[in-house]
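In: Got a predicted structure here, sequence first:
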Amino acid sequence: MSIVYRVGPYWRGYGGIKSIIVFGDSYSHVGYHSQAPPPTSARPLGVASPGLTVNEPGYPNWVGHLITAHTHGQSNILVYDYAVRGDTAPGVSRQITEQFLPTVGRRPRYTQSRGEIAGILATLFAAQEQLYGAGARNFLFVDVPPIHRSPIGTQPGLTDYFTPFAIWNEELRRAVAAFAASHADVTAMVYSSWATFSRVLDNPAAYGFNPQDVRVQGGSIWFDHIHPTTRLASIVADEIAHFLAAQAPTA
């Protein structure tokens, strides 16, 4: 029989549950993994419902039923289901240590991303110090493009998922500014791929692209869900070249 051994101070009741973390085997498997986009209200399993269940094709397992037919009035429960068909206890341990803890287990919730990014940049610029010590003096940094405008960004509810990229660009600039201020003999520049991609996506026809392709995977702009085509990469390269050429030499 079911037994309740203790109800702790953080239990908010079933109606207060916002997310569920699942580890296990084929009974719980839906095909989600840590490299997939996080669950959203539109895709509460992180994959198209009911997921790749190990029962009748196209029908939910217990996880899917729990968040759809047995919610007791609760709605919008998000599920992080790391279960893998065929896994036993050692596999569950691996799900925890390799899938959950390095990602959601770190509570990125993307509200803490600025602090995490600061740590990553500290490591990155420690490496720049090593380059400087080895004699490097000219540094060009490239920020990240607007990932939320790629085909993957069409998935609903992923705004928070892409927020860290904008924060990264802000923090990168601060880090480069600090690096330049502390090294009087370096050239330190940031080329903005964010700006280039944004201009192209705002006015694709001006760059020879089909306006209908701004969110199309496999179209003239995007090779796949997130990577640009060679034509867009060529525009990036051209703008980098112009950017560098515009900086008058001092040596």
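Out: In hand now; what should we look at?
In: When you work out contacts or count neighbours from here on, use the C-alpha atoms and nothing else.
Out: Fine.
In: what's the spacing between the nearest residue to Asp224 once chain neighbours are set aside and Pro228?
Out: Of all residues not flanking Asp224 in the chain, Gln217 sits nearest, at 4.7 Å (CA to CA, 6 or more residues apart in numbering). Separation of Gln217 from Pro228 (CA to CA, to the nearest Å): 9 Å.
In: ok, how many other residues are close to the residue nearest to Asp224?
Out: If you count neighbours by other CA atoms under 10 Å, Gln217 ends up with 19.
In: For Gly153, see how far away it is.
Out: In terms of CA to CA, Gln217 sits 11 Å off from Gly153.
In: Ser198 now?
Out: For Ser198 relative to Gly153 (CA to CA), the value is 14 Å.
In: more crowded one of the two?
Out: Each of Ser198 and Gly153 has its neighbours counted (other CA under 10 Å); Gly153 has more, 18 against 15.
In: pretty sure the residue nearest to Asp224 is touching Thr154, no?
Out: No. The criterion here is CA atoms under 8 Å, and Gln217 misses it with Thr154 at 10.7 Å.
In: Asp213 and Asp224 touch, don't they?
Out: No. At 11.6 Å, Asp213 and Asp224 do not qualify as touching, with contact defined as CA under 8 Å.
In: next, the one to line up against it:
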Amino acid sequence: MPRVHACSSFCLGQCLPGAATSTSSLKTTTSVPTTSKTSTTLTTKVSSTSTSTTKSPTSTAAVEYFITFGDSYSQTGFDPTLTQPAAGNPLGNPNLQGYTTTGGFNWIGYLVESYNNTLMLSYNFAYGGATTNASLVAPFASTVLSFIDQVDQFVKYNPSGPWSSSNTLFGIWMGVNDVGNSYYLPNYTTLLGQIMDSYFAEIQRLYNVGGRNFLFLTVPPTQDSPLFVGQGTAVQASLATAISQYNAALVSRIASFKAANAGSNTWVYDTQTPFLNAIDNPTAYGAADATCINADGVSCLWWNDYHPSQIVHKLVAQGVASLLKGVFW
């Protein structure tokens, strides 16, 4: 099986376009689309018990903080040693849209620029091609910053500004490369457990330095990307099964983390839903079909054969904003 990366052949370090409080219950969305091509919906569901409908006095402060980790589905090219996020550019650097794999804003950019109802500053440590732990699943190059490396970077450059446990949301969208680079291995089930151990060791580190609000995004249906559609239905089905296993394990581990860490607030956003809504109804979103590719980022569902366009990222952002309405959005 070929190795794939949420980064693809244009990666240069990061993926740059154009280059070859009180304890509360687990809050989660596990909505499942009614139709799909090869759906990998969650098999483990944790019901929501959130009752928050308005922002707390703390979260209505002038500034909120969104600290994120991930791969090229999330990267904006942020360098913590350069210009810091501010009202004029909530992403800080390199520019307002950032270096993304969408041809414009990605889901993080939309959340802090279009869907925020107060000033939200983004500290985005996501790095193109990232896996959770490079010793478990190797990235495309040794220079890629894994989730472990990204947390190391955050801890080293602890963002300037008055971020606190109550006014800060930590967002994690990992797994696309972990699954894409290992789904075909005979020891995938064992490896998945090791990946989750490593993943939640990093979540624990974030909790230990003050993180209390955690947003987790599941792995989307990348088996329906043009790259995998071209490899045939058997490969698609194999990847879909592995994604489903990953997402179920993620939800289970989140529940365990929540139970073990007082004051932690957790939300799960199932990215299967926005992806499949677009894939099953491409013309409703202005695309000719479910697999067309266009680097303009707005006329097709895919920016390249493995990276969704602004259309899909906007749907992800809308879903996250809806999930956290009255809390951070």
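Out: Looks like it came in fine. Here the structure is a predicted model, which means the values were calculated and not measured.
In: returning to that earlier point: the residue nearest to Asp224 of the first structure corresponds to which position in the second structure?
Out: Using TM-score structural alignment, the equivalent of Gln217 of the first structure in the second structure is Ile293.
In: residues contacting that match?
Out: 300-305 (CA atoms under 8 Å, 6 or more residues apart in numbering).
In: swap the cut-off to 10 Å and go again
Out: Ile293 of the second structure sits next to 225-226, 287, 299-309 when contact means CA atoms under 10 Å, 6 or more residues apart in numbering.
In: Now intersect these with the helices, please.
Out: Pro226 (DSSP state H).
In: Name the residues contacting each of Gln217 and Gly153 of the first structure.
Out: Common neighbours of Gln217 of the first structure and Gly153 (CA under 10 Å, 6+ apart) are 225-226.
In: got any residues that touch both of Gln217 and Thr154 of the first structure?
Out: With CA under 10 Å, 6+ apart, Gln217 of the first structure and Thr154 have common neighbours His225.
In: Mutual contacts of Ser198 and Gly153 of the first structure, please.
Out: Counting by CA under 10 Å, 6+ apart, the common neighbours of Ser198 of the first structure and Gly153 are Pro146.
In: what helices or strands is the top helix by length along the second structure leaning on?
Out: Taking DSSP H as the criterion, the second structure has its longest helix at helix 233-260. Here helix 233-260 of the second structure touches strand 27-28, helix 176-180, helix 188-208, strand 213-217, helix 226-229, strand 265-269, going by 3 or more CA pairs under 10 Å, 6 or more residues apart in numbering; DSSP states H and E.
In: Where in the first structure does the fourth one fall?
Out: Following TM-score structural alignment, the partner segment of strand 213-217 of the second structure in the first structure covers residues 138-142.
In: what's the mean deviation for the matching stretch versus the second structure?
Out: Its matched residues in the second structure lie on average 0.4 Å from stretch 138-142 of the first structure after superposition (mean CA distance after the TM-score superposition for the first structure).
In: can you give me the strands for the first structure?
Out: Assigned by DSSP state E, the first structure shows strands spanning 19-22, 78-81, 138-142, 187-191.
In: which of these sits most buried?
Out: Ranked by average neighbour count under the criterion mean count of other CA atoms under 10 Å, the strands of the first structure are headed by strand 78-81 at a mean of 23.
In: Kindly name the residues of the second structure that line up with that strand.
Out: Using TM-score structural alignment, strand 78-81 of the first structure pairs with nothing in the second structure.
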